[in-house]
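*Asks:* fold the stuff below for me.
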Amino acid sequence: MCNTDPSASRSGTDELATVDHLRALLGRYPFTGRIDHDEEELQDVRRTRALLRQVWSLGRDDAAEAVNKMLRDAKALPHLVRHDSQDWHVHATEPSSPLAERIRVDAALGLLDVIQMNEMDRLRICAADDCAGLVLDLSRNGLKRFCSVRCGNRMNMIAFRERRADRE
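*Replies:* From the prediction side, this is the model:
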């Protein structure tokens, strides 16, 4: 969701500009519970996107403060649930909570482990020259640099052309 921002999207445009864009995103990354499909919800999700993009660039202590605020504001109470075809997993809000709040809380729960394990260096901005995509590096060696294969291939091609030009 965070890489739908114009600075990070593949298209270079805001991929959350309309309610239909949000509907398409939820088609790819489904959320259960309340979904209003209205302009107010879209704006709240866009504010959440901005907040999460900001957390990515914070130091560990500031990120912990931001995560705690997200959880506190939502009055989050983690609990195990099993529904639809999904086995036991954690929810921390009610299904009737606003979509953006559920997104914030889910992200905060994931960030808890990153902060607790002192792995903030696994949260990065894409190393491609013209991309501000967010990278969550879950690789074993922690060396992932690009937000997508597309960015990696593009930068590798640029480097290849530069090496070839230097030899000529």
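
*Asks:* please make it C-alpha for all contacts and neighbour counts, starting now.
*Replies:* Will do.

*Asks:* if we go by neighbour counts, what in stretch 59-71 is buried?
*Replies:* Arg60, Ala63, Ala64, Ala66, Val67, Asn68, Met70, Leu71 (16 or more other Cα atoms under 10 Å).

*Asks:* same list (those residues) but as a markdown table, adding secondary structure and distance to Cys131.
*Replies:* Converted to a markdown table, those look like this (DSSP: H, G, I helix; E, B strand; the rest coil; distance: Cα to Cα, whole Å):
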| residue | secondary structure | distance to Cys131 |
| --- | --- | --- |
| Arg60 | helix | 23 |
| Ala63 | helix | 23 |
| Ala64 | helix | 26 |
| Ala66 | helix | 25 |
| Val67 | helix | 25 |
| Asn68 | helix | 29 |
| Met70 | helix | 27 |
| Leu71 | helix | 30 |
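
*Asks:* second chain to compare with the first, below:
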Amino acid sequence: MLFAPDTEVALRSVVNLINTAANGEDSLATVEDLDAFLDAEGFSGSRTRTAAELRSVKRLRVELAALWSADEDTAAKAINKLLADAKALPQLVKHDQWDWHLHATTPEAPLADRMGTEAAMAIVDVIRSKEMERMRLCAAEDCDAVVLDLSRNRSKLYCDTGNCANRTHVAAYRARKAAEGD
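*Replies:* Below is the predicted model:
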């Protein structure tokens, strides 16, 4: 394990949120889509289930996507803004199926503030650990999804949104075979 378990969960949620808009498709088109996403990610706390809440999460998604490929200084500024905007106050909590972990907002805080703060707190650990290179873009030429590389040897290149690794490897194989036939 590279980071604390709650940090890895939060980072994976950030990847999944950003990738809801990968490759020109928006899988957060409705409040129901947001409900399904939050259920899959295990988010708790209050919800308004309104179009305004959905828009705020989509704005957060754009901010996090920009942060994902930012340099360390730019990422730190963006994280500090997310934390300040949410009036973050880190607290150690234990609830539901989760053991001790950090929350920096109340369960009643707006959803986008809670999500942004959780993402920011996780990326704080990435920056402090000097591991920003683990946050990357998918290596497939036709994909704009993000990748979180938690592999020991830092070798993960492709996203989990589709068949990017397989498509790229098949294309390379076919190109080699075509070159051999010349």
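
*Asks:* TM value for the aligned chains?
*Replies:* Overall, the chain-to-chain superposition scores 0.93 on the TM-score scale (TM-score structural alignment, normalised by the length of the first structure); 164 aligned residues with a Cα RMSD of 1.2 Å.

*Asks:* ok so, going back, quick one: the buried residues of stretch 59-71 of the first structure as JSON lines, columns for distance to Ala132 of the first structure too.
*Replies:* Formatted as JSON lines, the buried residues of stretch 59-71 of the first structure follow (distance: Cα to Cα, whole Å):
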{"residue": "Arg60", "distance to Ala132 of the first structure": "20"}
{"residue": "Ala63", "distance to Ala132 of the first structure": "19"}
{"residue": "Ala64", "distance to Ala132 of the first structure": "22"}
{"residue": "Ala66", "distance to Ala132 of the first structure": "21"}
{"residue": "Val67", "distance to Ala132 of the first structure": "22"}
{"residue": "Asn68", "distance to Ala132 of the first structure": "25"}
{"residue": "Met70", "distance to Ala132 of the first structure": "23"}
{"residue": "Leu71", "distance to Ala132 of the first structure": "26"}
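
*Asks:* which stretches in the second structure count as strands?
*Replies:* Taking DSSP state E, the strands of the second structure run over residues 91-95, 98-103, 135-137, 146-148.

*Asks:* out of those, nearest to Arg47 of the second structure?
*Replies:* Across the strands of the second structure, Arg47 of the second structure has its closest neighbour in strand 98-103 (16.7 Å, Cα to Cα).

*Asks:* what's the closest one aligned against in the first structure?
*Replies:* Aligned by TM-score structural alignment, strand 98-103 of the second structure falls on residues 86-91 of the first structure.

*Asks:* after superposition, how close is the matching stretch to the second structure?
*Replies:* Following superposition, stretch 86-91 of the first structure is found to deviate from the second structure by 1.3 Å on average (mean Cα distance after the TM-score superposition for the first structure).

*Asks:* ok, and what's touching stretch 99-113 of the second structure?
*Replies:* Stretch 99-113 of the second structure is contacted from outside by 6, 44-47, 53, 56-57, 60, 82, 85-94, 114, 117-118, using Cα atoms under 8 Å, 6 or more residues apart in numbering.

*Asks:* what does Arg161 of the first structure align to in the second structure?
*Replies:* So Arg161 of the first structure corresponds to Arg174, using TM-score structural alignment.

*Asks:* quick one: map Lys156 of the second structure onto the first structure.
*Replies:* By TM-score structural alignment, Lys156 of the second structure lines up with Lys144.
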